[in-house]
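S.K.: Fold the following for me, if possible:
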Amino acid sequence: MMQHPLLLHTMLERARNVFPKKEIISRDYSGMFRYNYGEFYVRVCRLANVLQKLGVGKGDRVGTLAWNNHRHLELYFAIPCSGAVLNTLNLRLFTEQLIYVINHAEDKVIFVDEDLIPLLEGIKEQLTTVKSYVIMTDKKELPQTSLSPVYSYEQLLAEAGTEYIFSRDVDEETVAAMCYTTATTGNPKGVMYTHRALVLHSLSECMPDALGLSESDVIMPVVPMFHVNAWGLPFSATWVGATQVFVGSRPDPKVLCDLMQNEKVTITAGVPTIWMGVYALISKQNYDLSSLRKIINGGSALPEALLNGYREKLGLDITHAYGMTETTPLVLSCQLKAYMKDWPQDKKNKILLKQGTIVPGLEMRVIDDMGNDVPRDGKTMGELVLRGPWITSEYYKDPERSKEVITPDGWFKTNDIVTIDEEGYVQVADRTKDLIKSGGEWISSVDLENAIMSHPAVAEAAVIAIPHDKWDERPMACVVLKPDRTENVSEQDILDFLDGKIVKWWMPDRVVFIDEVPKTSVGKFDKKVLRQQYTGR
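M.R.: Below you'll find the model as predicted:
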């Protein structure tokens, strides 16, 4: 067989050659921006020439501080296809973490969306490697800024040549992109994605029993492009020639519903807090979302009540998926097997609420503390470990923490505690740090949260461990009520609701009502903040 390297430019060129008329739609600052893959290719070539003009060479890191938009998509391809490394910067990191990431990666140039300039202005004196900034906006005049030297993205493109020859003489193991974890302790960790890893990940992602993307789809990722490459969807969607819809700056549920309705979106993806907000809106206002065929949920499990609500409202089951920064990210996808589709709905729900089965191309094990495989009984908990061509083998310039996550025989330790059933479906019980050990037995905070969130008056719930003299730890529930139910629900109401739905020893010792569950930079529940607040640890 030919020794043919797997490189991202093949995706780009396929989109130009096969799907030049297919649309890319982007919510820009002054309105909607529309163009096609043929025009997109020319702009990517212009951008590759711009990078060369700015002194970006092979292996140089280029930072992007941007929302989901067409310019960010252009950077997704121009940077790695010209030999540099795309470093997507998480705009919701703490200031100290953002400084660390930029300096640790040694970003040479940063491309920044217009409304995110203040994030860089406040830290520019502490950035040690950045040589220039490029502002991305659809306005002719750049905003006043203290960043220097600073350039206009659109002006640079207008002045650049339209021809660029993407090198074929590149090792497929060359790093194409990198993303830093949203650290809960210590500094964020850098994960490197090679061309080979991204191509193979995209190939698996498009398969029918993974995420099932095709040319006929209209794909709208709500998950940010600064978080694990928007779950790889911009790469995969470009490769198959799907229409892409980008949600732009600071999207809210109304923006998302308007886009899904107006652009006839077929596939969208995001974290549970997104789908909670969207469901609250479509429960009050009429939207025609009949084009939707798949809503992908990741980050954490949805409550069963929300799964049922979307089925009743839109006639479709939400697809659970699982992954992490270190896994590029797709690892699991939950699809019913053919013989399950005639099962009673409550039995199907037990499957659909799991994170799914391993996607083609990866291997997995679920192991106990001794490294032995746990029974596939859907009950016994163990740690999920992985290996495969898009699973990280090390953290960038961090050998000590790299050793902590790779076993001697080459498996990546996810730090996620899961069960696996006889059908191969995996359910995440908890992160190791979030499991509650009470009297020597484990309590899954995730399962307990989902049980609480099935209460009709509950908007959000987070469960944490609190110290206990006798049992070591006991669960405490932090509950956010829906705005119209704040005066009608008591702690005892929540406990009475849980009675019969969970085993007795899982019953929370306390229920506290709070205004909002703290969120991480990517919209997940940030339980470490609650632990610090209520336990000081």
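S.K.: rest of the way, CA atoms for contacts and neighbours
M.R.: Noted.
S.K.: quick one: terminal-to-terminal distance for stretch 300-320?
M.R.: Between the opening and closing residues of stretch 300-320 lies a distance of 9 Å (C-alpha to C-alpha, to the nearest Å).
S.K.: Now tell me what touches it from outside.
M.R.: Contacting residues not belonging to stretch 300-320 are listed as 271-272, 276, 279, 289-290, 293-298, 333-335, 349, 352-356, 446, 449-451, 453-454, 524 [C-alpha atoms under 8 Å, 6 or more residues apart in numbering].
S.K.: Just the ones of the residues you listed in strands?
M.R.: Using DSSP state E, the members of these that fall within strands are 294-297, 333.
S.K.: Compare these and tell me which has the most neighbours.
M.R.: In terms of neighbours by other C-alpha atoms under 10 Å, the ones in strands among the contacts of stretch 300-320 top out with residue 333 at 27 neighbours.
S.K.: Was I right to think it contacts residue 352?
M.R.: No - the pair residue 333 and residue 352 fails to qualify as a contact (C-alpha atoms under 8 Å) at a distance of 9.9 Å.
S.K.: Could you pull up the residues touching the nearest residue to residue 299 once chain neighbours are set aside?
M.R.: When the adjacent residues along the chain are set aside, residue 299 lies closest to residue 271, with 5.5 Å between them (C-alpha to C-alpha, 6 or more residues apart in numbering). The contact partners of residue 271, by C-alpha under 8 Å, 6+ apart, come to 223, 297-300, 523-524.
S.K.: Second chain to compare with the first, below:
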Amino acid sequence: MANSDELLTASAFPMTIAAVWNQRCRQTPQHTFLIQNKQRYSYEDVNQLSEEAGNLLNAYGLVSGDVVAIQLATNVTAIQLFIACFKRGLTILPLNPHLDDEETSSLIKKMAPTVIITKSDGRNSLSFNNQLLNDYNKHIVRLGQTDLQIMTDEHHQTKTIVGNSPAVILCTSGTTGAAKGVMLTNQNILYSELQFNRIYGIQDSDVQVLPSGLYHALGFHHGLISTILAGSTLVLIEHYSPDTLKRAINDYGCTYLVTVPTVIFDIFEWSTRPKSLRFIISGGAPLGYELLRTAWKLAVPVYNIYGLTECVPFVCTSPAYYQMKEGQLTGGYPIDGMSVAILNNQHQKITQTNQEGRIMAKGPVVFSGYYHDQERTDQVLSPDGWLDTGDIGHWNADHALEVDGRSKDIIIRGGENIPAYVVERELQQYPNIKEAAAVGIKDKRLGELIGAFVVLSDPNISVTLQQVKQFLAEHNVVKKIWPERLIIVDKLPKTSSGKAKKRVLIAFLKSHPSSFYRPMHLSSGDDGWGVTSMDA
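M.R.: Okay, the predicted model is just below:
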């Protein structure tokens, strides 16, 4: 295990992911790397598969720095393509297979990849006859047992990127606006995961199960790269369901997973705890105290990590701090080599505890910029390397960082700015509210009213707006943050990182005005509320 003193600068390991992969294959070639559908693949097996994928890529005349978009589910085929790209210095653009047509068109137009790879079975948005893809030549090829659709742009010219070419471009989730392409170098990624493995003691004997997609940092960084560095084993789940996850953990003796709170709720609904599961690491969305209380009761540690796609992760709840606080915490400390500051409205550093301000981060895991978007890069990244996270937080009594919410997620009621996260935080203290998302509802008199979408812990026990208000009054919560509309839903529409899609909620309220005036129960077969229809 690497010593933290050796990791104070990214130059401490001027290696690439390709070099780390080659070293891993030399050291433990026969150790199991991947498990999918009961089939095991050693590091040497996957290395051979990556050579086959490399031969396929070679046919398209790609050069170092070209962008290869890959839209595949979490499977062996995707990983063999990823490793083939690493070896050739190609930049990977992993895309969510569940993007809708509008999101897909926007991303392809903005990123302009040299090559697009997806399955040819029509399951992914890019495998449909998308009009924007008319500029690409389409080919159906076979890689192993998988038929792929490969699209190439004959008129593409490799665009020069100042500094190191990114190893990967990860797309931000885009809860309130268009997604951005986050450029991350080999050093950004390796530094992050060396620290991650050190803090949580990931060893070659560990078996991680991966319910997240490889297009998200939870899957790409903490799933794929962390496993390669540790020489451990990764169990792939191509299509997530709670039952599939449970079978994978029990069948393969999985020791941990890195996921979002929604999946953790699924695990805690099982009647028995999987014996092999040592801990869970949560990222992507805030942890609620109901979940933390349940985790402590079940003796399944849930450690919180905080970061952005632009900075993966830079604050972690260590196992020691978790035990010290008996699991009732979401705070953590910066990883070695990272500087974190909280600024007030005058851009001065806050050093006192329990005073909120804007979270800033600087160090070796901070991204190099947004792809093809210098203007937005300059808005968040200062010339001296400080990243404005856009999040609000404070130092707690232990001087650990607590994240409170997004600075731009504001409801303006009667001229007063009300942070949505404050409303959500208080609502989640209600005994039967599992999740909450607060949004502004247009109002002629006040500008906006406070609307709250909530998911119940027990749907069989009713919750009314009046009951919620009474609870908040009894707990001395100031009246200005009480919700004025309550909409009960079976699940919230979420991004791939587990954050509520506020723009979807606001759009729903616009199209369903009756929901302003009476409680509603909504259900949807799609976690993003974007594929299947809903009936109120």
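S.K.: mapped onto structure 2, which of the contacts of residue 271 of structure 1 hold?
M.R.: On the basis of both residues aligned by TM-score structural alignment, their matches' C-alpha atoms under 8 Å, what survives of those in structure 2 is 297-300, 523.
S.K.: List only buried entries from the contacts of stretch 300-320 of structure 1.
M.R.: Buried positions within these, assessed by neighbour count (16 or more other C-alpha atoms under 10 Å), are 271-272, 276, 279, 289, 293-298, 333-335, 349, 352-356, 446, 449-451, 453-454, 524.
S.K.: how close does the aligned residue in structure 2 for the residue nearest to residue 299 of structure 1 sit to residue 210 of structure 2?
M.R.: The criterion is TM-score structural alignment: under it, residue 271 of structure 1 has residue 260 as its aligned partner in structure 2. Between residue 260 of structure 2 and residue 210 of structure 2 the distance, using C-alpha to C-alpha, works out to 11 Å.
S.K.: Residue 56 of structure 1 -> structure 2?
M.R.: In structure 2, the residue equivalent to residue 56 of structure 1 is residue 62, according to TM-score structural alignment.
S.K.: What's the local residue count around that match?
M.R.: Neighbours around residue 62 of structure 2, by other C-alpha under 10 Å: 18.
S.K.: now residue 95 of structure 2
M.R.: 28.
S.K.: State the helix or strand in which residue 385 of structure 1 lies.
M.R.: strand 382-387 (DSSP states H and E).
S.K.: residue range for that strand in structure 2?
M.R.: Going by TM-score structural alignment, strand 382-387 of structure 1 lines up with residues 357-362 of structure 2.
S.K.: which residues sit against the matching stretch?
M.R.: Defining contact as C-alpha under 8 Å, 6+ apart, one finds that stretch 357-362 of structure 2 is touched by 314, 338-345, 350, 385-394, 407.
S.K.: taking those one by one, which sit in strands?
M.R.: For the contacts of stretch 357-362 of structure 2, secondary structure assignment (DSSP E) places 314, 339-343, 387-394 in strands.
S.K.: who wins for neighbours among those?
M.R.: Ranked by neighbour count (other C-alpha under 10 Å), these have residue 314 at the top, with 27 neighbours.
S.K.: if I look at that residue, how far off is residue 458 of structure 2?
M.R.: Using C-alpha to C-alpha, residue 314 of structure 2 is found at 35 Å from residue 458 of structure 2.
S.K.: any chance you could map the strands in the stretch 201-350 of structure 1?
M.R.: Under the criterion DSSP state E, counting those that start in this stretch, strands of the stretch 201-350 of structure 1 are mapped to 218-221, 243-246, 267-270, 294-297, 319-323, 330-333.
S.K.: I'd like to know which of these lies nearest to residue 205 of structure 1.
M.R.: Shortest separation from residue 205 of structure 1 across the strands of the stretch 201-350 of structure 1 is recorded for strand 330-333, at 7.2 Å, computed as C-alpha to C-alpha.
S.K.: how big's the offset between the closest one and structure 2?
M.R.: Compared with structure 2 after fitting, strand 330-333 of structure 1 deviates on average by 1.2 Å (mean C-alpha distance after the TM-score superposition for structure 1).
S.K.: Which residue, neighbours along the chain excluded, lies closest to the equivalent of residue 242 of structure 1 over in structure 2?
M.R.: Residue 242 of structure 1 maps onto residue 232 of structure 2 when the alignment is built from TM-score structural alignment. Setting aside the residues directly before and after it, residue 232 of structure 2 is nearest to residue 204 in space (C-alpha to C-alpha, 6+ apart), at 4.0 Å.
S.K.: Count residues in the vicinity of the one you found, would you?
M.R.: Taking other C-alpha under 10 Å as the neighbour definition, residue 204 of structure 2 ends up with a count of 17.
S.K.: Wait, it touches residue 228, no?
M.R.: No - under the contact definition of C-alpha under 8 Å, residue 204 of structure 2 does not touch residue 228, with a separation of 9.3 Å.
S.K.: Identify the residues contacting the match of residue 242 of structure 1.
M.R.: Residue 232 of structure 2 makes contacts with 31-33, 203-208, as judged by C-alpha under 8 Å, 6+ apart.
S.K.: at 10 Å instead, please
M.R.: 28, 31-34, 43, 202-208, 226 (C-alpha atoms under 10 Å, 6 or more residues apart in numbering).
S.K.: one step back: residues shared between the contacts of residue 204 and residue 228 of structure 2?
M.R.: Once C-alpha under 10 Å, 6+ apart is applied, the residues that residue 204 of structure 2 and residue 228 both contact turn out to be residue 33.
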